[in-house]
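Student: here you go, sequence then predicted model.
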Amino acid sequence: MSIREIVRLFGPAWIVMMADVDAASVLTGVANGQEYGYRLIWLLLLLAFPLYVIQEAAGRLGAVNNGKGLGEIIRERYSVKISLLASLSMFMVDVFTYIVEYVGIAVGGLVLGVPPYITLPIFFIFHLIIISTRKYDKIEKFLISISLILLVAFMLEAILRGIIPGENVFYFSLSKSFTFLVAANIGAVVMPFMIFYQTSATAYKYQDVASPIETKVKWSSIETFIGAIVSELIMVAIEMATTGISQSVDPLNYKEMSYSLSLISGPISPYIFGIGLISAAFLALIVESLGSAWGTLEALGKNSFSNFLLLYISESIPSLVITLLFTNNYDNVINFALTLMSIAPFIVIIPSVLIGILIKDKNLMMNYKYGRTRMIIYWITVIIILTGGILAII
C-alpha cells in the first residue's frame, strides 16, 4: 500500500468517526468532566472497541461493493420495504439530532459573542452550499478541514487546562446513576447515520480509485481503527479540559461556561471551546444529512440531486426554526431532543443486523467476508450496544 493510495483512499472512515463527537457528545463530555474528572477515561477508551467493530463492517461492505451504498445493497439483496425500514427510522431520529447540532452551533456562537439569529442562518446556508456540491470528493475536503479544526480545538483546550496531578483515572460503581451513565454511553456509541454514511461514502469514493479491492479493504479497516481511537481521545480531552468546573455550571449557559473556562484555563480558552463546539456540531450536521439522505434515497432507488435537497430541507428547516424559536430555553429543547433520540440504539440495530448478515455472504463479499471468529465478535458487540440502550431507558 503506497502513500499515494492512502491519500486517495483517506476520508470516509475518518470523517464519520470525527462526526461521532457531535454536540451531544461534547456536552456529555463536559458533564462527565464536571462530575467525574478523569475517572471515566477508562470507559471512553473502551468505547473505541465497539465503535471500531460496527463501523469496520460498514466500511468493508462499501469497499467491496464500489458505487453501491448500504440502502441500495439492502434493497437489491432483500426488498424496498426492508431497506426503507432501516433508512426511514434513521431519518426520523435524525430530525431531532439536527436540533441538538443547531443548539450546539448556537451555544458555540454565543461563547464567541455572536447571537443565534446570525450564526444559525449563516451555518444553514453554509451547510446548503456544501451539500449542493455534487461531487463527493469536493464535499469531503470541507469535512476533513472541519474535522481537523475540531481535533485541534479540543486538544488545545486540554493542553491549556493542563494535567491535574493525582487525579484518579478509574472509577466504578453499582449505583443506579453510574450504571445508567455507562449504559447510556455504550448505547449511544454508534448512531444510525454513521453506518449508512460510512458504507455509502466509502463506496462512492473508492469507485474512482484504481487500487485492488484488497488494498481498499485493508485501508478502510486501518482508517476506521485510527478514527475510533482519535474520536475517543477527543472525548478524553474534553473531559480533562472541563475537570474542575463546578457541577452547578450549566454547559448550555454560555456565560457560566465562559467564566468557568477562563478561571481554570485562561482567557482564550472559552473561544477555543466555542470553536470546537461549533466544529463538532457542524461536522455532525453535514454527515447526518448525507447519511440520512443517501440511505433513504438508495432504499427508494431515487438518489437524484433534487430529491437529495428536498430531503435535506424537510429535516433541516424545522430543526432550524425550533432552535431559533427557543433561544432562551435550550435546556428544554435539548432534553426533548435527547429523550426522543434515546431510541437510537434500537434503530441502529436494524442496519447493524442487516450488515451482519451481508458481511458473511460470500456471493456479495467474495474473499473479504467475515470468518466465524469475527462474526462472533460482531454479534456480541451488537448485543452489548442493544443492552446498553435498553438499560439506559429503563
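Tutor: Yep, it's here. Numbers count the residues shown, from 1 in each chain.
Student: contacts and neighbour counts: CA atoms only from here.
Tutor: Will do.
Student: just say helix, strand or coil for Phe170.
Tutor: Recorded secondary structure, Phe170: coil (DSSP: H, G, I helix; E, B strand; the rest coil).
Student: what's the nearest residue to it if we skip its chain neighbours?
Tutor: Spatially, and ignoring its direct neighbours in sequence, Phe170 is nearest to Arg39 (4.5 Å; C-alpha to C-alpha, 6 or more residues apart in numbering).
Student: for burial, what's the neighbour tally of the one you found?
Tutor: 19 (other C-alpha atoms under 10 Å).
Student: isn't it right up against Gly166?
Tutor: No - in this structure, Arg39 is not within contact of Gly166 by C-alpha atoms under 8 Å, at 11.3 Å.
Student: distance check, the residue nearest to Phe170 against Leu45.
Tutor: 12 Å (C-alpha to C-alpha, to the nearest Å).
Student: so what's Phe170 up against?
Tutor: By C-alpha atoms under 8 Å, 6 or more residues apart in numbering, the contact list for Phe170 reads Tyr38, Arg39, Leu40, Ile41, Trp42.
Student: pasting the second one now:
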Amino acid sequence: MGKSLEEVHQSVSTQNKKSVFRKILAFFGPAYLVSVGYMDPGNWATDIAGGSQFGYSLLWVLLMSNLMALLLQSLSARLGIVTQRDLAQASRETYSKPVNYILYFLAEIAIAACDLAEVLGMAIGINLLFDIPLIEGVLITVLDTFLLLFLINKGIRKMEAFIIVLVAIIGFSFVFEMIFAQPELDKVVYGLIPSLPTEAALYIAIGIIGATVMPHNLYLHSSLVQTRNFDRSPAGIKQALKYNFIDSTIALNLAFLVNAAILILAAATFYRNGMFEVAEIQDAHKFLQPLLGTKWAPILFAVALIAAGQSSTITGTLAGQIVMEGYLNLRIQPWVRRIITRLIAIVPAVIVILIYGESVTGKLLILSQVILSLQLGFAIIPLIHFVSDKTKMKGFQVSRITQIAAWIIATIIVSLNAKLVYNEITGWLEISENPIVLWLTVVPLAFFFLGLLLYIVFKPFITKAKTDIQNHSPHHLKLHFSKSESYSKKNIAVSVDFSSADEIALSSAFELGGMDAKYTLIHVVETVGAMVYGENIDDHETLIDEKLLLQYKEMLSKKGFNVMTELGFGKPNKVIPEIVNKGAFDVLVMGTHGHTGLKDLIFGTTVDKLRHKISIPLLIVK
C-alpha cells in the first residue's frame, strides 16, 4: 500500500534542531490545516442560526464540541504517527471490500457536503464584498482549483504558512467584531452551562457538532502528521505524540474562539434586538452596519468569510485525495481530483440556487453540516478501535480512560444523530400523502446504516484485522510464454511495479531470452522520502518493495531463470534510464496498464518521458 499524500510524505525534517523551540516548531503545522475545517462557512451558518435564535445558550455546545474534537483529533494524529497509516488505509486493511466501498461512499458524501459549504461560503463572501451575483461567485470558486496543486508543489511548509495567514485574517477580523458588538459577558458565561431551550435547538446543536467535529478532518490529520520525518524509536514516537498534541490544543482552541465569536456576534447583534430569524449569512452581513454603527463590521465579516472558505476548501480537497487513495488504493492526478471534488459541490449549489433562489443558502449550509454529523459515527468508531489495538499500535495504544472517554463521545454523537433521524423520518411519515413509499425506501435504508454501524462497532471484537495488504503477490503471477529454438537477447531488463502488468511484461521478456538469458528486474520506490534520501531511505514502503522484489527473484529462480534485481529511488522516468544506461542490456521490457489519452492525463505516464533517455530498444507490452 502506498504512502498517504506521497508527494509530501516525511518531507519536513524534525531532527538536528539546535533548540527545543525549533524542534517544537518543526512539528507545528498539521493541526492548523485541520483547524480551518472547524471555522469554515458551514460553521458560520450554524453559529449565526444558533446565536440569533437562542442567544448565548448554545455556547456550551461549541465548548463540548471543541473538547470532543481535541480528543478525536489527537487519536487521529496518534494513528498516523505510530502506524504510518491514515484512517482510510487502516480501514482498508481491517474491513472487507464491500464494507470499505460503503465507508468510502459515506466519506465522499461527507467531503462533498463540506465542500458545498465552502463553495457557498466563498461565493457569498465574494458577493457581499464585490457585489458579484451569487451564481457567478459559485463559478469563480472553480478558479482556485489549481491553488492547492501550486501550494503542494512548493512544499507542505509553504501550504501551512498560507493557511496560517488566512486563519490570522479570520481571527483578527473577529477581534474587531467583538469590539464593535460589545457582548454581555455575564450572559456569555451563562451560555457555557448546558441547556436546550427548545426542540428546534436540538437540530441546530447537532448541526454545530457536525460543523465542529468533521469526519474528513479525522482522515486528514492522520495523514498530515506523516509529513514529519522524525526518529522512529519509541522515544522519538513519544516525543512526536507530545508535540502534535500541543499543536492540536493550540490550533483547535483558536478555532473554538472564532466559532464562539461568530455565535456571540449573532447573539449580541441580532438576538438582543429581537431579530430571531436571521439565519442567512447575507442577512447577517446586511444588518451588521446599521446595528453596530460602523461600515467596517460588514467588510471584515466578508473578508473573514472568503478567508475561511478558501482555507477550508484546500484542506477538504486534501482529505478527498486521502480518502480515495486510502480506501480504493487509487491514485489520480491531483488537479483531476481537485476538479471532481469542486464540481460535486458546485453542481448541486447551482441547481438549488437556480430553482429556489439565493434565500435558501443558509438552510443549505445548515443541512450540509447535519449531513456531516450523520457521517461521524462511521469515522469515529473505526478510529477508536484502531488506536485501542495493541498489535496495530505497537505498544502506543491509548489508555483505558481515554478509550472510555472516546466511546462516550461516540455514543453521544450517534445517539443525537439517531434521535434526529427518528424525528425527521416520523415527521415525513406524518405529512406524507403516500407513506408506503417512505416505508419501502427511507426506513429500510435507515435500518441498513444502523446495521452497518453495529457491524463496525462489534466486528473488531470478533475477528482480527487483516495483515498488511500488498499491491500484488508474485505467487499469483500467471506466466505464459512459448519455447523457441533460438533467442536473440541475452541480457534483458524488465521494469516491474507489482501490478497485473508484470505478468505480460515477464512473459514477453522470457519469449525474447528463454532460459539462458540474464534478467534484471527493476523497480523504483516513488515516495517523497525516496526522492529526498535515495537509497538511505528506510520506510515502510521501501521495506515492502524490497520484500516483493526478492519474492519475484526467488519464485522465478525456482523456475530456472537467471534473475537479478535492481531497486531504484525517485521518479521512474529518471531512475530507470540511469539504471539501464549503466548496464549492458540488450532490451528493456515494460508492461503498461493499457490507458491512453484521457487516462494518461488522469493517472500519469512514464513511458513517453523514459524512451528518449535510453540507448537500447524499448519493448512496451500490454
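Tutor: Looks like it arrived, so ask away. Note that the structure is a prediction, hence the values are computed from the model and not measured.
Student: which of the contacts of Phe170 of the first structure does the second structure keep?
Tutor: Using both residues aligned by TM-score structural alignment, their matches' C-alpha atoms under 8 Å, the second structure keeps these contacts from those: Tyr38, Arg39.
Student: out of the contacts of Phe170 of the first structure, who's nearest Leu338 of the first structure?
Tutor: Among the contacts of Phe170 of the first structure, Leu40 lies closest to Leu338 of the first structure (C-alpha to C-alpha), at 21.2 Å.
Student: assess the claim that the closest one and Asn168 are in contact.
Tutor: No - with contacts counted by C-alpha under 8 Å, Leu40 of the first structure stays clear of Asn168, the gap being 9.2 Å.
Student: neighbour count: the two, which is higher?
Tutor: Between Leu40 of the first structure and Asn168, counted using other C-alpha under 10 Å, Leu40 has the larger neighbour count: 22 against 13.
Student: for the counterpart of that one in the second structure, give its distance to Ser35 of the second structure.
Tutor: Matched to the second structure by TM-score structural alignment, Leu40 of the first structure sits across from Leu58. Here the criterion is C-alpha to C-alpha. By it, Leu58 of the second structure lies 21 Å from Ser35 of the second structure.
Student: what of Asp115 of the second structure?
Tutor: 15 Å.
Student: where's the closest residue to Ser173 of the first structure other than its chain neighbours, which helix or strand?
Tutor: With sequence-adjacent residues excluded and distances taken as C-alpha to C-alpha, 6+ apart, Ser173 of the first structure is closest to Thr179, at 7.2 Å. Per DSSP states H and E, Thr179 of the first structure falls inside helix 176-187.
Student: mean deviation of that helix from the second structure?
Tutor: On superposition with the second structure, the mean distance recorded for helix 176-187 of the first structure (mean C-alpha distance after the TM-score superposition for the first structure) is 3.3 Å.
Student: so what does that helix touch, helix or strand wise?
Tutor: helix 372-393 (3 or more C-alpha pairs under 8 Å, 6 or more residues apart in numbering; DSSP states H and E).
Student: got the buried residues for the helix it packs on?
Tutor: 375, 378-379, 381-382, 384-392 (16 or more other C-alpha atoms under 10 Å).
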